[in-house]
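*Asks:* Generate coordinates for the sequence data below:
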Amino acid sequence: IEYSFGVPRRVKTVVVSSQHDDGVELAHLQADIMEHVVHHVIPAGLLNSDTTYRINPSGRFVIGGPKGDSGLSGRKNIVDAYGSSGRHGGGSYSGKDPTKVDRSCSYAARYVTKNIVAAGLADRAEIELAYAIGVAHPVSVSLETFGTQNVDYEVIDGLIKKHFDLRPAAIVRHLDLRRPIYRATATYGHFGREDIDAPWERTDKADLLRREAGLPQAEGARR
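*Replies:* Predicted coordinates:
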């Protein structure tokens, strides 16, 4: 959803993944969801010819529930993340390997925003990433700097697109997440830790972002 001063202006992308019986044709399912869900729920004024629809984008979705996605569901999402100081999408980290976007893309969000702040592009930053099953690139990247940005939003947005590959496989590769580093995150949270191997805490892109944004060299790295 695209917002202007906190008010919804346009729905950019609609993502629906619905489990179905084995004999249901995908085209029929997509048409039914458009008619009975999308157009029933979303006000027509927020949809236009540029709206993208991703309805069961990975195709057939017959096997689901515990058979399709077993493992721990997570029971401490907020304490794992930022407490009450940051918004949370609801996906848990613990119990999931890094191929799950709940885990890897939450780490990527931390990595992006920490580098934005360390570069001085903003004093505070929060990023929302949204994904659709079967689609590599995020269907939505929404940045909030709470009025603390030191350069135009368009500049920050362009630098994110240029220097951060937010496809799940690319995140796993860049942050080297296929390693046994997660036991230490079982307690005391996943973020702001200097006592564990947490590659999402690196600020290795800060100097590059600062330079390309045209900001003066910082005297000391920001946290």
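
*Asks:* only C-alpha atoms for contact and neighbour calcs from this point on.
*Replies:* Will do.

*Asks:* Need the nearest residue in space to the one residue sitting closest to the centre of the chain, chain neighbours excluded.
*Replies:* Per C-alpha atoms, centre = their mean, the C-alpha nearest to the average position across the chain is that of Leu129, at 2.3 Å. Once flanking residues are discounted, Leu129 sits nearest to Val141: 4.9 Å by C-alpha to C-alpha, 6 or more residues apart in numbering.

*Asks:* Now name the helix or strand holding that neighbour.
*Replies:* strand 140-144 (DSSP states H and E).

*Asks:* now the other sequence, so there's something to compare against:
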Amino acid sequence: MARNEYLFTSESVSEGHPDKVCDQISDGIVDMILAREPEARIAVETAATTNKVVLMGEIKVSPDNAVSESEMIESARDTIRKIGYMQKGFHFKTASIDCYVHEQSADIAQGVDASDNKDEGAGDQGIMFGFATDETPELMPAPILYSHRILRLMAEARHSDQASLFGPDAKSQVTIEYRDGKPARAHTIVVSSQHLERDAAGREITSGYMRELVEPFVREALPEGFIDAKTVWHVNPTGRFVIGGPDGDAGLTGRKIIVDTYGGAAPHGGGAFSGKDPTKVDRSAAYAARYIAKNVVAAGLASKCTIQLAYAIGVAEPLALYVDGHGTETEDPAKIEAAIREVMSLTPRGIRTRLGLNRPIYQRTASYGHFGREPEGDGGFSWEKLDLAAALKGAL
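*Replies:* Okay, here's the model as predicted:
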């Protein structure tokens, strides 16, 4: 039985968080390669620590479009620069960057590549989930949406020099109180932001000082009336956050999969997104599942929807499709599943074609969430479109 009165919490991390630095470096390399060869195969992982970055993985690209180790290293360095790291322990100019990216295994390639007698297969086995809920206009769970929004506003202010005391590394966490199953108010706000040691006047940056700086961004991020006199605040609760990023904590690609998706409000299949080309169903099928779930809700077929897809490496068609309307569905879920299969191909190539995924659109996804964003003119966040809703209703 669904609960109607409860608290739910989600967190976000900024573009300067060590793991997100690595995600953006990996996706920057994905974009660079796809811009040259849209059908390239890419799986690039990044690790980062104090003034050290290591690139690992494998790629498959034609000789005419080959990408050198030095180009990948320069791409990584440029990503660090754009994030804003110019501190002694992690600086875009002085960080040592090693590249160990090599050619893709022929065993994997032969299972995935299309041939005369078979369509292109999935790049790996696995399960992927998509989710949508009508509790926000973006059809996203409120806690993760607002957590992302706080940090995006803070980052925009930092990049525009309107908040020069902020450093690149930050985390947020929002606990929402639900009443009658809907988000009603902010119960607790947690924000920790890296900062300079002192301001221009020489004053030490304390937790109270940071609360004054951070609070306007939080209030702008949340709906009017959500923050009240009872809302609990924790801003830089440790009292000091000067050393941040990979200098403060090691980072790895793919370690923030819950931040990347639904903040724990929906299941996760376990596969990370960043560093992977769209033949990898960990990425493309998760985007497709969000696209389908969002359009199911937009079509009025459910007010909350979870989609599960399952694949086997080298096999084109999904092994299974599952729809859960959480008791809010207006049609038999089995009929919704049949309608989905009728209006959209769920093979890796079908997904990529429908959503236009063979494009350099991925680095922008690697911070502040892959979902709940606005579709962009160049094809970015195409999985957020609502152009499948009418076809789904028509197929029922």
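
*Asks:* Quick check: TM-score for this pair?
*Replies:* For this chain pair, the superposition-based TM-score is 0.61 by TM-score structural alignment, normalised by the length of structure 1; 147 aligned residues with a C-alpha RMSD of 2.3 Å.

*Asks:* returning to what we had before: wait, what's in contact with the residue nearest to the centre of structure 1?
*Replies:* For Leu129 of structure 1, the contact set (C-alpha atoms under 8 Å, 6 or more residues apart in numbering) comprises Cys105, Ala109, Pro138, Val139, Ser140, Val141, Ser142.

*Asks:* from the middle of its chain, how far away would the strand holding Val141 of structure 1 be?
*Replies:* Here strand 140-144 of structure 1 is found 8 Å from its chain centre; the criterion is C-alpha atoms, centre = their mean, to the nearest Å.

*Asks:* Kindly name the residues of structure 2 that line up with that strand.
*Replies:* Residues 320-324 of structure 2 are the counterpart of strand 140-144 of structure 1, counting by TM-score structural alignment.

*Asks:* Name the residues of that stretch that are buried.
*Replies:* Of the residues in stretch 320-324 of structure 2, those buried by neighbour count under the rule 16 or more other C-alpha atoms under 10 Å are Leu321, Val323, Asp324.

*Asks:* Return the member of these nearest to Ala48 of structure 2.
*Replies:* The closest of the buried residues of stretch 320-324 of structure 2 to Ala48 of structure 2 turns out to be Leu321 (C-alpha to C-alpha; 37.3 Å).

*Asks:* That closest one touches Ala293, doesn't it?
*Replies:* No: Leu321 of structure 2 is beyond contact range of Ala293, at 11.8 Å (criterion: C-alpha atoms under 8 Å).

*Asks:* Check the gap between the counterpart of Leu159 of structure 1 in structure 2 and Arg255 of structure 2 for me.
*Replies:* Using TM-score structural alignment as the criterion, Leu159 of structure 1 maps onto Ala339 of structure 2. Here the criterion is C-alpha to C-alpha, to the nearest Å. By it, Ala339 of structure 2 lies 35 Å from Arg255 of structure 2.

*Asks:* Superposed on structure 2, what's the mean shift for the strand holding Val141 of structure 1?
*Replies:* Superposing on structure 2 and averaging over aligned pairs (mean C-alpha distance after the TM-score superposition for structure 1), strand 140-144 of structure 1 comes out at 1.2 Å.

*Asks:* Check which helices and strands that strand is in contact with.
*Replies:* Using 3 or more C-alpha pairs under 8 Å, 6 or more residues apart in numbering; DSSP states H and E as the contact criterion, the secondary-structure elements in contact with strand 140-144 of structure 1 are strand 126-130.

*Asks:* whereabouts in structure 2 does the strand it packs on align?
*Replies:* Using TM-score structural alignment, strand 126-130 of structure 1 corresponds to residues 306-310 of structure 2.

*Asks:* Now Asp282 of structure 2: closest residue in space, sequence neighbours ignored.
*Replies:* Taking C-alpha to C-alpha, 6+ apart as the measure, Asp282 of structure 2 lies nearest to Gly271, with 5.2 Å between them; neighbours along the chain are not counted.

*Asks:* Quick check: Tyr3 of structure 1 is in a helix.
*Replies:* No: Tyr3 of structure 1 sits outside any helix when classified using DSSP: H, G, I helix; E, B strand; the rest coil, being strand.

*Asks:* If we ignore the residues flanking it in sequence, what's nearest it?
*Replies:* Nearest to Tyr3 of structure 1 is Arg9, by C-alpha to C-alpha, 6+ apart, at 5.4 Å.

*Asks:* residue in structure 2 matching that neighbour?
*Replies:* When the structures are aligned by TM-score structural alignment, no residue of structure 2 is matched to Arg9 of structure 1.

*Asks:* swap in the one 10 residues further on?
*Replies:* Using TM-score structural alignment, Gln19 of structure 1 lacks an equivalent in structure 2.

*Asks:* The lengthiest helix in structure 1 against structure 2, how far on average?
*Replies:* With DSSP state H setting the assignment, residue counts place helix 101-118 as the longest helix in structure 1. Here helix 101-118 of structure 1, set against structure 2 after superposition, deviates by a mean of 0.5 Å using mean C-alpha distance after the TM-score superposition for structure 1.
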